[in-house]
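Trainee: The sequence isn't on hand, but the structure is:
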């Protein structure tokens, strides 16, 4: 791995604020971000990345690469929960395995946004259609996770109808906002879009830093209780995402030659959802333990990806 690239990534202000949040919990500081402010910032980040992606998509040629990319993203969202479920089932049970598999087949919008910021710093371009790829990867993994739970543990899992499950996945707030923002960015004229550019672009990195500070505080609070579940879930949360990311970093060259797009594909394959999937699992699998699958995605996989993962995937791509 390029040590200079790793050190440069670790000096990213947004990432340093994430570590500051963890330290605040460690030193028992009363530092906190109000819940309403945190929710607003998360909505803003989804809105901004969706709108900018729509603008980029409007300026792109809707060729074969875009359709291949969308198809590739959906295939990843189906395959990852399928194979991870069987790794997890023997150790953690069917319900927990299904919920965790769905989380790791789905994506983390915050990890995606952090990677976009990394690409911007290094002046590397990426296609606006990658935002659509991210949004489309949410629902399939949730559906696969619930179907696997229903298949292997028919007595204990309530089986929601396919239509209700699909509707819940698509209308989940984060998915709905980013898809809607993508559509608006695609439709809006370039001249009109310039009017809100200071809001969608200029202050983006500042909001990202504050949001990662909040993520650091949340991670610090959950980390101690998570470690009580043993080493298996910890090792899984580190190794499996890196394997997924490295594999996709290498094979994504068959889909696109863009370095930026390939890095985003790798991070989408490596990341895990701690927003959309937990919301869906409350309905689909209430017996699954959220104290297990949320800290795995947020407290372990998220920091591993933004510290080690991004430079590692970048090295493999280049």
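Mentor: Received, thanks. Since we're looking at a predicted model, the values are computed, not measured.
Trainee: drop to CA atoms for contacts and neighbour counts, all remaining ones
Mentor: Fine.
Trainee: State the distance from the residue nearest to residue 79 when sequence neighbours are not counted to residue 92.
Mentor: Spatial nearest neighbour of residue 79, excluding adjacent residues (C-alpha to C-alpha, 6 or more residues apart in numbering): residue 105 at 7.5 Å. Taking C-alpha to C-alpha, to the nearest Å as the measure, residue 105 falls 17 Å from residue 92.
Trainee: give me the number of residues near the residue nearest to residue 261 when sequence neighbours are not counted?
Mentor: Distance criterion C-alpha to C-alpha, 6+ apart; nearest residue to residue 261, sequence neighbours excluded, is residue 126 at 5.2 Å. A total of 20 residues lie near residue 126 under the criterion other C-alpha atoms under 10 Å.
Trainee: residues in contact with residue 126?
Mentor: Neighbouring residues of residue 126 by C-alpha atoms under 8 Å, 6 or more residues apart in numbering: 258-261.
Trainee: what residues are up against residue 183?
Mentor: 51, 54.
Trainee: helix or strand for it, which one?
Mentor: Using DSSP states H and E, residue 183 sits within helix 173-187.
Trainee: Then residue 30?
Mentor: Following DSSP H and E, one finds residue 30 outside all helices and strands.
Trainee: what about it, how many neighbours?
Mentor: Residue 30: 8 neighbours (other C-alpha under 10 Å).
Trainee: Quick one: residues contacting it.
Mentor: residue 24.
Trainee: any idea how far residue 83 lies from residue 48?
Mentor: Using C-alpha to C-alpha, residue 83 is found at 33 Å from residue 48.
Trainee: Now do the spatially most central residue of the chain against residue 254, distance only.
Mentor: Taking C-alpha atoms, centre = their mean, the centroid of the chain lies closest to residue 108, which sits 1.2 Å from it. Distance, residue 108 to residue 254, using C-alpha to C-alpha: 24 Å.
Trainee: same check, this time on residue 315
Mentor: Residue 315 sits 17 Å away from residue 254, going by C-alpha to C-alpha.
Trainee: With residue 267 instead?
Mentor: From residue 267 over to residue 254 (counting by C-alpha to C-alpha), the distance is 17 Å.
Trainee: what does residue 153 give?
Mentor: To residue 254, residue 153 is 38 Å away according to C-alpha to C-alpha.
Trainee: So which of those two has more stuff around it?
Mentor: Just comparing residue 153 and residue 254: by other C-alpha under 10 Å the higher neighbour count belongs to residue 153, 14 against 9.
Trainee: and the more buried one, what does it touch?
Mentor: Shown in contact with residue 153 (C-alpha under 8 Å, 6+ apart): 94-95.
Trainee: try this one next to it:
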């Protein structure tokens, strides 16, 4: 186990993240232009979506139906788990929703780092797992915001506290078209889903066209993106500390619990060692692209320093250093 952790620590993606973290901590003038940062995000979203679609085109629906159901189930139940934990911690309602959406959704870059980890260990995984990234990106965001709408309407209609979930009358409109549109057609989900569908429709015949940019250069671009994420995470760390030790413990322990749950579910659905590891990574990671974008417009009262600070400053490095090797070891035991 210690050898795997050391190996992961010494990988280029982790070391460049640490470099960015140190640069922020020591007030370096290193800074990524906004356009470059945005471009790197768009590149990764398209690359992962295309690869997922191409891989998924090689499988029949029968062979992927169980992992698809498992992925959607995990994405839907995690918000309930997070909201329950937040209630125990006495976190206010809007910030609880923010954390539920953030931790229920996934980190694409953590997933990319896990792929790199598996490749370096020579561990195979199901190609359709890249498609699971797209499927798990939005359910938690939708569920979290829908829960917020339900609870708020309960409070207005039935005059109950926001921390309780009671009976919702049939006359209440639960589905807000604006929320659905923002969640499904936001930049992250649109690029992921669109690239996935393009890869799925065209299959392997587009590989010669996309391979030079979106496959051969993937890990080099990932290194640049992680350097930028290190800078952002280092800037967010002081904000997390302002909210107390309980929140820090949550950011350290909850991902490992959810990741372990993901590995068990992945193994139960018949995934291989690599596939179960990736399912754990999806369950244990936290979003800092899609979820914050949706929360900014749908739940503006939620404090970004809490959900972004935890996802980037605590959970992201935790998964890079400890989470990925841990999920791998648990998957080895189950397989």
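Mentor: Good, I have the coordinates. What you see is a predicted model; the values in this text were computed from it and never measured.
Trainee: before we move on, the earlier item: if you count surrounding residues, which of residue 105 and residue 92 of the first structure has more?
Mentor: Neighbours around residue 105 of the first structure and residue 92, counted as other C-alpha under 10 Å, are more numerous at residue 105. The numbers are 37 against 19.
Trainee: For the lengthiest helix in the second structure, name the packing helices and strands.
Mentor: In the second structure, with assignment by DSSP state H, the single longest helix is helix 61-88. Judged by 3 or more C-alpha pairs under 8 Å, 6 or more residues apart in numbering; DSSP states H and E, the packing partners of helix 61-88 of the second structure are helix 93-104, helix 129-137, helix 139-158, helix 245-268, helix 273-284.
Trainee: helix or strand for the aligned residue in the second structure for residue 295 of the first structure, which one?
Mentor: Matched by TM-score structural alignment, residue 295 of the first structure corresponds to residue 309 in the second structure. Using DSSP H and E, residue 309 of the second structure falls within helix 304-310.
Trainee: Just give me the match in the second structure for residue 241 of the first structure.
Mentor: Aligned by TM-score structural alignment, residue 241 of the first structure pairs with residue 255 of the second structure.
Trainee: quick one: contacts for that match?
Mentor: By C-alpha under 8 Å, 6+ apart, residue 255 of the second structure lies in contact with 103, 283-286, 315, 319, 323.
Trainee: quick one on the thing from earlier: any idea how far the longest helix of the second structure is from the chain center?
Mentor: Remark: helix 61-88 of the second structure is offset 12 Å from the chain centroid, using C-alpha atoms, centre = their mean, to the nearest Å.
Trainee: buried stuff in it?
Mentor: 64, 67-68, 70-72, 74-80, 82-83, 85-86 (16 or more other C-alpha atoms under 10 Å).
Trainee: still on that earlier bit, ok, the residue nearest to residue 79 of the first structure touching residue 276?
Mentor: No: checked against C-alpha atoms under 8 Å, the pair residue 105 of the first structure and residue 276 is beyond contact range at 11.7 Å.
Trainee: what residues do those two have in common as contacts?
Mentor: Common neighbours of residue 105 of the first structure and residue 276 (criterion: C-alpha under 8 Å, 6+ apart): residue 138.
Trainee: ok, now which ones touch the closest residue to residue 292 of the first structure other than its chain neighbours?
Mentor: Distances taken as C-alpha to C-alpha, 6+ apart put residue 226 closest to residue 292 of the first structure, at 6.4 Å, once the chain neighbours are dropped. Residue 226 of the first structure is in contact with 291-292, 295-296, counting by C-alpha under 8 Å, 6+ apart.
Trainee: helix or strand for residue 226 of the first structure, which one?
Mentor: In the assignment (DSSP H and E), residue 226 of the first structure maps to helix 204-227.
Trainee: corresponding residues in the second structure for that helix?
Mentor: Counting by TM-score structural alignment, helix 204-227 of the first structure corresponds to residues 218-241.
Trainee: Residue 162 of the first structure -> the second structure?
Mentor: With TM-score structural alignment as the criterion, residue 162 of the first structure matches residue 176.
Trainee: Quick check: the gap between its match and residue 155 of the second structure.
Mentor: According to C-alpha to C-alpha, residue 176 of the second structure stands 17 Å off from residue 155 of the second structure.
Trainee: more neighbours, these two?
Mentor: Set residue 176 of the second structure next to residue 155 and count neighbours by other C-alpha under 10 Å: residue 155 wins out with 18 against 11.
Trainee: Run through the residues that contact the more buried one.
Mentor: Listed by C-alpha under 8 Å, 6+ apart, the contact set of residue 155 of the second structure reads 161-162.
Trainee: if we can go back for a sec, got the angle for the helix holding residue 183 of the first structure vs helix 138-152?
Mentor: Comparing the axes of helix 173-187 of the first structure and helix 138-152 via axes from the mean of the first three to the mean of the last three C-alpha atoms, to 10 degrees yields an angle of 150 degrees.
Trainee: Show me which residues of helix 173-187 of the first structure are buried.
Mentor: For helix 173-187 of the first structure, burial by neighbour count (16+ other C-alpha under 10 Å) applies to 174-175, 177-186.
Trainee: ok, average deviation of it from the second structure?
Mentor: Helix 173-187 of the first structure, aligned to the second structure and superposed, deviates on average by 1.3 Å (mean C-alpha distance after the TM-score superposition for the first structure).
Trainee: what's the spacing between that helix and its chain's center?
Mentor: Taking C-alpha atoms, centre = their mean, one finds the center of helix 173-187 of the first structure at 16 Å from the center of the full chain.
Trainee: Give the aligned range of it in the second structure.
Mentor: The alignment of helix 173-187 of the first structure onto the second structure (TM-score structural alignment) spans residues 187-201.
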